[in-house]
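Enquirer: need the 3D shape of this:
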Amino acid sequence: MERAELASLLTPDGMALLDELAGQDTAGDIVATVTRLRKAGHDPDLVAAALTQSRLRARARVKFGEFAERMLFTQAGLEQATRIRAAAMHAGRYLASNLSRVADLGCGIGGDAMAMAAMQIAVTAVEADEVTAAIATHNLAPFASAHVVRGRAEDTDLSDVDAVFFDPARRTSGHAETTRITDPADYSPHLDTVFEVARRMPTGIKLGPGFDRDLIPDDMEAQWVSVDGSVVELMLWSGSLARDGITRAALVLSDDGSPELTAAADSADEPVRDLGAVLYEPDGAVIRARLIGDLARQLEAGPISEGIAYLTSDAHTATPFATAFRVVERLPLDEKVLRRWVKGNDIGTLEIKKRGVDIDPAAFRKRLNPRGTASATLVLTRVAGRHTALVVERV
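Expert: All right, here's what the predicted structure looks like:
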């Protein structure tokens, strides 16, 4: 989004047009919608900007729910923004630590700052980009305890706050068509700055879930967060925000609650065991946190093969930290054998999961040619070191 586009949206006409589009399906015939709005006398540039915001708001519902209906976004800002449930978890930790004045350095569109302000935390939201800072100002306008400052995180005076939140930019600069930055050395602000602040003040640092574990400081708590089955972030916590005796955590957020698996360090693995009646697929947060061994001991289970993150046991134990499957049949991982099995069992809908084998599930499914009426799930993996296909059913 360019400065002129945002300026047009922030006018009474722009806000009115956004409200009008909120009650309409703009995903249909775009040409007809544009024509209708122009005939109604709306400026073409304003129409284009409003339609873009309408589409971004629709996408943002996944992260922000009903709050998305009054927010403004850039494409890049939305892609890096924290989901509202995770942001509430972040804010709750500051509140529980009695930290009431927080600087959100690199606030983006203001998602985390909104959650903090909603909990009556006085938050100073700092953003270097002019357009993004203006959007954050709009999004934070309903909250008296929040204010936005345009500036660089590195230059921010922290003497008036008692804690800091960082969400370093992990995408190339710009508001649309940005790409993910893969080298942490290119994050903004630089990680040296982030970790220096974290050594002297209570700090929360939001990073991508695939962040290099070797770069995690030994004295910080590392918490991987999964939302509805997808690992969305790694949070590092320092000072009073870090919990005593915990350096590894896997938090699983879903409609059923927010259970968490924690440990003082990476957990030791259980020995490989024979394939049992039940197969467990640990949540990605558990895998990232390297707490599979602790989960295995909870389930009285063990890995099906060395280095494979599937667990097995003889009996099912319910857990929020893994998806459980009943093992129906064990087959060799041989394309001809599996094609015959698919045809012989009249399989038409075939889910393929894989771990530890070099196979493209989509291409492999196509070669198996499922055309029947039944459905099935195949797990392609290694069992006791041997390539194997498991026919499974969700428990």
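
Enquirer: all contacts plus neighbour counts: C-alpha atoms, from now on.
Expert: Will do.

Enquirer: the residue nearest in space to the middle of the chain: helix or strand, and which one exactly?
Expert: Against the mean C-alpha coordinate of the chain, by C-alpha atoms, centre = their mean, the closest residue is V232 at 1.9 Å. Using DSSP states H and E, V232 maps to strand 230-237.

Enquirer: one more, please, to line up against the first structure:
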Amino acid sequence: MKIAPGVAQADLRAIDAEAEFVSLNGELKECVLWFGAARTAARRATVLPAGETLFADRPQDLGPIAPVGAVLYDPDPAVARAGLVHDLADRLGAGPIDATVHLLTADRHAHTPFATAFAVDHAAPFHAKLLREYLRQRQVGRVTVIKRGSPADADDLVRKLKLDGPHHRTVFLTRADGAHAVIVGRRFE
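Expert: A predicted model of the protein is given here:
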């Protein structure tokens, strides 16, 4: 049975079915409920077009918070919605950067279809002026801003940065170990 992927987790717990969350090109598309003999796990994340699946009968609990390392993983929305971020962390040898956001970190890159990986150039407490100076010194002229748990206005920040240069970076406005943080990185291809 197909249902909207925004279904409440409490509603899913009340149903004796496997919930499979499906994404296409990083966009969450649907939730499929599998009943009876068709049920093979409690939660499943399927990412398309890779056709890969991650599943667990009982999703793992949050591991210890890790300081931001050399690699940052942004889990696919199907993985996050299925509650399998910590299972993915275990698979990657990674740890969460904060208890409130779905971002993982590790010291070494491991390819996975279940997350987008970034090489971390810079991680620090969030200060717009210091970020602007950091980016200008490295001739960064374009940024892609990704918000995860930050109250900062991404569009306002981009306007205030007033960047000019040939390079591009991804800027995460997030939380790390309970504090507002900024992480600057380059996507692994």
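
Enquirer: overlay the chains and give the TM-score.
Expert: Scored against TM-score structural alignment, normalised by the length of structure 2, the superposed chains reach a TM-score of 0.92; 187 aligned residues with a C-alpha RMSD of 1.5 Å.

Enquirer: and the next element down the chain from the strand holding V232 of structure 1?
Expert: strand 248-253.

Enquirer: what range does the very next helix or strand once past that next one cover in structure 2?
Expert: Next in sequence after strand 248-253 of structure 1, counting helices and strands by DSSP H and E, comes strand 260-263. Aligned using TM-score structural alignment, strand 260-263 of structure 1 spans residues 53-56 in structure 2.

Enquirer: coming back round to it: roughly how far does the residue nearest to the centre of structure 1 sit from T323 of structure 1?
Expert: Counting by C-alpha to C-alpha, to the nearest Å, the separation of V232 of structure 1 from T323 of structure 1 is 18 Å.

Enquirer: repeat for R330 of structure 1
Expert: For R330 of structure 1 relative to T323 of structure 1 (C-alpha to C-alpha), the value is 19 Å.

Enquirer: check A86 of structure 1 too.
Expert: Distance of A86 of structure 1 to T323 of structure 1, computed by C-alpha to C-alpha: 21 Å.

Enquirer: ditto for A242 of structure 1
Expert: Relative to T323 of structure 1, A242 of structure 1 is positioned 29 Å away (C-alpha to C-alpha).

Enquirer: show me which of those two is the more surrounded one.
Expert: Counted by other C-alpha atoms under 10 Å, A242 of structure 1 and T323 do not tie: A242 has more neighbours, with 21 against 15.

Enquirer: check contacts around the counterpart of that one in structure 2.
Expert: By TM-score structural alignment, A242 of structure 1 lines up with R39 in structure 2. R39 of structure 2 sits next to 17-18 when contact means C-alpha atoms under 8 Å, 6 or more residues apart in numbering.

Enquirer: cutoff 10 Å now
Expert: 16-20, 33 (C-alpha atoms under 10 Å, 6 or more residues apart in numbering).

Enquirer: name the residues of the longest helix along structure 2 that are buried.
Expert: Counting residues, the longest helix found in structure 2 (DSSP state H) is helix 128-137. Residues of helix 128-137 of structure 2 classed as buried: 131-132, 135-136 (neighbour count, 16 or more other C-alpha atoms under 10 Å).

Enquirer: all strands for structure 2, in order.
Expert: Using DSSP state E, the strands of structure 2 run over 2-3, 18-24, 27-34, 43-48, 52-56, 71-75, 95-96, 104-106, 115-125, 140-148, 167-176, 179-187.

Enquirer: from G141 of structure 2, how far off is F55 of structure 2?
Expert: On the measure of C-alpha to C-alpha, F55 of structure 2 and G141 of structure 2 end up 40 Å apart.

Enquirer: nice, that's everything, thank you.
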